[in-house]
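Colleague: structure for this input, please:
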Amino acid sequence: MDALPLQHHDLAGRTILVTGANAGIGYWCAERLAARGARVVLGCRSAERAQTAVDAILARVPGAVLRVVSVDLGSLESIERGAAGIGERLDAVICNAGVKTARRQDRTTDGLDLMMGTNFLGHFALVGRVEPLLADDARVVAVGSLAHRFAHLDPARLTDPWRGSSLKQYGRSKAALMAFAFELDRRWSGSARSAVCAHPGYAVDPLTATREGVIETPAPVRALATLARPLVQGKDDGATPVIHAATATEVTSGDYWGPGGMLEFRGAPVRVKASDEVRAASTGVPLWSAAEKSTGVRFPA
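Modeller: Predicted coordinates for the structure are as follows:
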């Protein structure tokens, strides 16, 4: 296995927290940020999977500076404990971890809807808990989804049982996370901090580069999937807009980045359009209040 050299060291001295860093988009963010010299904090629910991810990164980037923090976005107690254990300045937080479920009865440890509670409320609580650790010019990146376009948010019914498809509820949870980032942008107005959104396009495992223990797709499946490459991409490429949103100097607070190809399924990062609903203060303000009520977390600033 060939090792990747540290690339330019352009992120040396910067510490970036990535949630869900043991798999998918989060893993690729961690590996590629480490290759550029960043100190990467892997926020993971499973210690075993986190160690597998660390081993995979070190096999490719021998000089990687990595740290694992145990945090389950589906548990407010775990979030509080994990945030308290970080104890160092954070230059960026990538809110990536997410779950999908087809079962309406699935709940978080605190009795919240699993997708809304993990994908949005968990990240709301985490960012609120770590805000005192954020650098003066820190950047928070919410990893959204194309599915947010088909979602409607009613902050007053944020944790109500959902009806309809699981994809629709997943889109709603990602829309809520994005609306949080846009509201955070408004609240940080006038400071050097920034809050942005990004999405990975249509990113699939079978087109993703292999990493032992992390991404291992059978050769026949991989070969068949190559037929779809003109339309979609692997999760390694899907991480690119997210990394760009977290690190590029051209990014400004309130941006939304995604792939620039057809339907935003694949391609190099460009600024893309978020729905009017997730951008609106009329969504963000009551959503923020509902999140504070659901999580018990209030931002110190």
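Colleague: can we go C-alpha only for contacts and neighbour counts from here?
Modeller: Noted.
Colleague: can you give the contact residues for stretch 273-286?
Modeller: With contacts defined as C-alpha atoms under 8 Å, 6 or more residues apart in numbering, stretch 273-286 is touched by 148-149, 152-153, 155-156, 175-176, 178-180, 182-183, 256.
Colleague: same question but for stretch 14-31, I mixed them up
Modeller: So stretch 14-31 is in contact with 38-45, 49-50, 52-53, 57, 61, 89-98, 200, 205, 214-215, 235-236, 238-240, 242-243, going by C-alpha under 8 Å, 6+ apart.
Colleague: one more to put side by side:
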Amino acid sequence: MTNRTFVVTGANNGLGFATARALTDRGEHVILAVRDERKGRAAQAALTGGTTEVRRVDLSDLDDVRAFADGIEKVDVLINNAGVMAPPRTLSKQGYELQLAVNHLAHFALTGLLLDRLAAGADPRVVTVSSELHKKGRLDFDDLQGERRYRATAAYDNSKLANAVFGLELHRRLTAAGSPIRSVLAHPGYAVTGLQAGVQPGLYRTLLTRIGNPLIAVSAERGARPIVHAATAPQVQGGQFIGPGGLGEMRGAPDVVRPAPVATDAGTGRLLWNVSEELTGVRFPLPQPV
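Modeller: Below you'll find the predicted structure:
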């Protein structure tokens, strides 16, 4: 199927750009959702297939997310990809911890705001990009913002767990509503992307960039394969998690992988959903599963 419209957040570099390239090579129309419009134009110039648009959105500002969503007339597939990784504790415009705000809350809000247009789309899907590191995450609803205790790497893992919990709870609610939209999770394995540039200097960043990346990591193009598969493969089902099928899910061909048990817990899904609606002010027109 070609000529569908894909919205890809964080599409100017890393996994987002590799995903956009793979989609445009298939002849699809891709909306590059980027924070820096200049970088978005440069990425657009490097894409030679399909058709593209550049639209600016700052995912650290929920007002900007709303304005972006208001400008989208048509979308068949939303790929919630953009993120920040392990910065010092920083707050979004609305005062939320930055990794939770960008990686989860902005994409929760964007999905809800675009749900009506997705429902009218061709083979509509929401692909939420998580990480194998979600298995190390923990959602402490008494300290979700890391106000009492903040560790940058742990907060990243927690935000990736929130992505997984959201994607599966969205699947349950779409199913209960009889919606045609498929909610699918994906993760790239261990891929080299621009995301690591935001990690604060220290041992963790050194291990990533000087040891892990050269010895283990795959390219962004290979890391994007599970994301593209989740977004386009006809056999993919709602509620599935697509990742690399190789050893440790670090590399390999796209395959169905298992999320952490906590990510599948319906009670956790309901609780995160309710908190996310409260923090974003976005309400989905979907019933809560019985």
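Colleague: one step back: just the buried ones from the contacts of stretch 273-286 of the first structure?
Modeller: 148-149, 152-153, 155, 175-176, 178-180, 182-183, 256 (16 or more other C-alpha atoms under 10 Å).
Colleague: so which of those are in strands?
Modeller: When DSSP state E is applied, those are split such that Tyr256 fall in strands.
Colleague: now, the most widely separated pair of the buried ones among the contacts of stretch 273-286 of the first structure?
Modeller: Pro155 and Tyr256 (21.7 Å; C-alpha to C-alpha).
Colleague: what's the farthest-apart pair in the contacts of stretch 273-286 of the first structure?
Modeller: Across the contacts of stretch 273-286 of the first structure, the longest distance by C-alpha to C-alpha is 25.5 Å; it joins Ala156 and Tyr256.
Colleague: hmm, which of the contacts of stretch 14-31 of the first structure are the buried ones?
Modeller: 38-45, 49-50, 52-53, 57, 61, 89-98, 200, 205, 214-215, 235-236, 238-240, 242-243.
Colleague: show me where the first structure has helices.
Modeller: Per DSSP state H, the first structure carries helices over the ranges 24-35, 47-60, 76-84, 114-115, 123-130, 166-187, 219-225, 235-247, 276-279, 281-295.
Colleague: hmm, back to that, and which of the contacts of stretch 273-286 of the first structure is nearest to Leu263 of the first structure?
Modeller: For those, the nearest to Leu263 of the first structure is Arg149 (12.3 Å; C-alpha to C-alpha).
Colleague: distance of the residue lying closest to the closest one once chain neighbours are set aside from Gly164 of the first structure?
Modeller: Closest residue to Arg149 of the first structure apart from its sequence neighbours, by C-alpha to C-alpha, 6 or more residues apart in numbering: Ser275 at 5.9 Å. Separation of Ser275 of the first structure from Gly164 of the first structure (C-alpha to C-alpha, to the nearest Å) stands at 21 Å.
Colleague: these two: who's more crowded?
Modeller: Neighbours were counted for Ser275 of the first structure and for Gly164 using other C-alpha atoms under 10 Å; Ser275 has more, 15 against 8.
Colleague: and that one, what pairs with it in the second structure?
Modeller: Structural alignment (TM-score structural alignment) places Ser275 of the first structure against Ala260 in the second structure.
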